[in-house]
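Novice: pasted the sequence and its predicted model underneath.
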Amino acid sequence: MKDELTLTILGGMDKDGVPEPVNSLEICKGEIIGIVGPTGSGKSTLIDDIEQLAQGDTPTGRTLLINGNRPDALIRVDPRRKLVAQLSQKMHFLADMTVSDFLHMHTRSRGKGPELVNKVIELANTLTGEPISADHYLTVLSGGQSRSLMTADIAVISDSPVVLIDEIENAGIKKQEALQLLAGEGKIVVVVTHDPVLALMASRRIVIRNGGMVDIITTSIGEQDVCGRITEVDNWLMSLRETIRRGEVVEGLS
């Protein structure tokens, strides 16, 4: 199923009980979809519906289909069969174990080889400015390190073909590389964002207003050009932040 997976969202109701103008949206493997809208408009509610694979049984009344069909009931409740992984704005570990022990445990639970552990750590270190080592304890990782580790873990070890991300621009990681990594592994990536770079990286974006899906915007060639230009500025700002973090002097704006 995961090789040919499509995810379909069937519209429900907005906050006033009015049917959503967007009544159906199909998302394909490897696609990045943005969710945009004002604060409090219902963006997180939409990803909650996706995470639950809602079947008309949430306040919005939305229904999710997998490959055009209603999912097996066990997929919704059995963690071993879960199709959806989620990266939240705030992520900290509670388990008092090392990064290596955690990743080895995950590979064993998925029936995969231990050689993936080093790959996950290497990928995680491409997403964070603070290096992660195998012998670091999970409880001492920063928020950015934690999200970098889980992004790499989802890309390499997790079988979940759908990844939900809530405002990764606030996660303290290299956001563009994270999205490209997940989409490159064939995941369906749905990202809630206020960030123009991430919104324009998406092939399409869902516009949310008053709790309802009111429009689907396909990213145009012109918008892709804008994305390239603002990405250069965004990368410069990230470089500047790293210079300041290292305690170095900012020499100028050139």
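Specialist: Perfect, thanks for sending it.

Novice: only C-alpha atoms for contact and neighbour calcs from this point on.
Specialist: Fine.

Novice: tell me what the longest helix along the chain is packed against?
Specialist: In the chain, with assignment by DSSP state H, the single longest helix is helix 221-245. Here helix 221-245 touches helix 196-201, going by 3 or more CA pairs under 8 Å, 6 or more residues apart in numbering; DSSP states H and E.

Novice: next secondary structure after the helix it packs on?
Specialist: The C-terminal neighbour of helix 196-201 among helices and strands, as given by DSSP states H and E, is strand 204-209.

Novice: what packs against that following strand?
Specialist: For strand 204-209, the elements it packs on are strand 32-36, strand 212-218, judged by 3+ CA pairs under 8 Å, 6+ apart.

Novice: ok, which of the ones you listed comes nearest Arg245?
Specialist: Each of those has some distance to Arg245 by CA to CA; the shortest is strand 32-36, at 30.1 Å.

Novice: pull out the buried residues from the closest one.
Specialist: 32-36 (16 or more other CA atoms under 10 Å).

Novice: report the distance from it to the chain centre.
Specialist: 10 Å (CA atoms, centre = their mean, to the nearest Å).

Novice: that one versus strand 204-209: what angle between them?
Specialist: Strand 32-36 runs at 20 degrees relative to strand 204-209, counting by axes from the mean of the first three to the mean of the last three CA atoms, to 10 degrees.

Novice: now do strand 32-36: which elements does it pack against?
Specialist: strand 188-192, helix 196-201, strand 204-209.

Novice: second structure follows, compare the two:
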Amino acid sequence: MNEHQLLTTAFEKLLKEAPYLKDFFDSFGFEAASLTGTVEELFAGLSEDHLDDMGLTLDQLRTALRDYVEGMGALQQEIDTVEKLTIRGGFNKDREAEDFELDLIPGQITCIVGPTGSGKSRLLADIEWVAQGDTPTGRHILINGQVPDAKWRFSIEHKLVAQLSQNMNFVMDLSVEEFIRMHAESRFVANVDEKITAILAQANELAGESFTADTPITSLSGGQSRALMIADTAILSRSPIVLIDEIENAGIDRKKALALLIKEEKIVLMATHDPILALMGQRRLVIKNGGVAKIIETGQAERANLEQLEVLDRKLMALRHRIRQGETLETI
């Protein structure tokens, strides 16, 4: 919508085409729902006293409206497709060069493994910040084979990465439904109620214990909080890359969580100590002394072992369930 259309379109039509304008006019005390005529006519009818009360000149009000529309338009733009993320090696803590260049594509899981303090979180941070040799590791991140546009680094509305940290605590006084609705509406998502239903259903699939739409988010357990954020990230977030830090500690169904993210065509990087998660990835980056020491592609033999590990894991999960239910483990 250009400026001429903005100023000359009748309010009834304007608010249907751009419903977010209601918030703009309401914020200046105009009660958008009762406005008639056009924006131009509204502005022309404002007295000097009215403008003084608002603390604006007419030109400033016009500029505020134009900037608001441009900003909201930027939020609604489709995010550029990320077909490939490239990591170019930098150096480790001893300033020894990392000799690798790795391409990651949507639908892949790449695991990051190594001892505590080895530099796994540093690698995740380099990707999140779209490093250009300006972080302690000297790594470079390319998008679709090119040096990324500045918007990937500095723009709030074009976040390249969604990150799920080890600790997920809410401080807002909202219900689960209100939280999801606020996120969906901020992204101008169509069919908000359908998204709320889908996210809640997926979150309950992942969580060890189910919760309802009216549950306060501050009362969610750690596992429930992580399940909600994974479902929300998969379904609502436009960020093409998801970084996960130690999902094994979250108290959720790890396999379903990863399957959900892959289904939504995300590039997934996951720091983990869990052998099952490590073997679920296409590859794993072995971090030592702050650098990538080795890249291991998951082979057929490891895939076969994964099936055996999953059998053991299901047995352990069944034992955990019995413990939670107050049963004894005299026989297993």
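Specialist: That came through fine. For clarity, every value in this text was computed on a predicted model and none was experimentally measured.

Novice: so which of the helices and strands packed on strand 204-209 of the first structure gets nearest Thr63 of the first structure?
Specialist: Ranking those by proximity to Thr63 of the first structure (CA to CA) places strand 212-218 first, at 13.2 Å.

Novice: give me the contact list for the closest one.
Specialist: With contact meaning CA atoms under 8 Å, 6 or more residues apart in numbering, strand 212-218 of the first structure is reached by 11-15, 19-22, 41-42, 203-208.

Novice: mind listing the strands for the stretch 1-150 of the first structure?
Specialist: 6-10, 24-28, 32-36, 63-66, 84-87 (DSSP state E, counting those that start in this stretch).

Novice: out of the ones you listed, which one sits most buried?
Specialist: Of the strands of the stretch 1-150 of the first structure, the one with the most neighbours on average (mean count of other CA atoms under 10 Å) is strand 32-36, at a mean of 25.

Novice: who wins for proximity to Thr231 of the first structure among the helices and strands packed on strand 32-36 of the first structure?
Specialist: helix 196-201 (6.2 Å).

Novice: the closest one: average distance to aligned residues in the second structure?
Specialist: Following superposition, helix 196-201 of the first structure is found to deviate from the second structure by 0.3 Å on average (mean CA distance after the TM-score superposition for the first structure).

Novice: onto which residues of the second structure does that helix map?
Specialist: Mapped onto the second structure using TM-score structural alignment, helix 196-201 of the first structure spans residues 275-280.

Novice: give the buried residues for that stretch.
Specialist: Buried residues in stretch 275-280 of the second structure (16+ other CA under 10 Å): 276-280.

Novice: redo the residues you listed as CSV? Include distance to Pro240 of the second structure.
Specialist: Output for these, formatted as CSV (distance: CA to CA, whole Å):
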residue, distance to Pro240 of the second structure
Ile276, 24
Leu277, 20
Ala278, 21
Leu279, 22
Met280, 20
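
Novice: nearest to Gln55 of the first structure, of the helices and strands packed on strand 204-209 of the first structure?
Specialist: For these, proximity to Gln55 of the first structure was assessed by CA to CA; strand 212-218 is nearest, at 16.5 Å.

Novice: trace the closest one over to the second structure and give me the residue numbers.
Specialist: Aligned using TM-score structural alignment, strand 212-218 of the first structure spans residues 291-297 in the second structure.

Novice: do the same with stretch 144-160 of the first structure
Specialist: Aligned by TM-score structural alignment, stretch 144-160 of the first structure corresponds to residues 223-239 of the second structure.

Novice: quick one: secondary structure of the most centrally placed residue in the first structure?
Specialist: The centre of the first structure sits closest to Ile165, judged by CA atoms, centre = their mean, with a distance of 2.8 Å. State at Ile165 of the first structure, reduced to three classes by DSSP: H, G, I helix; E, B strand; the rest coil: strand.

Novice: no more questions from me, cheers.
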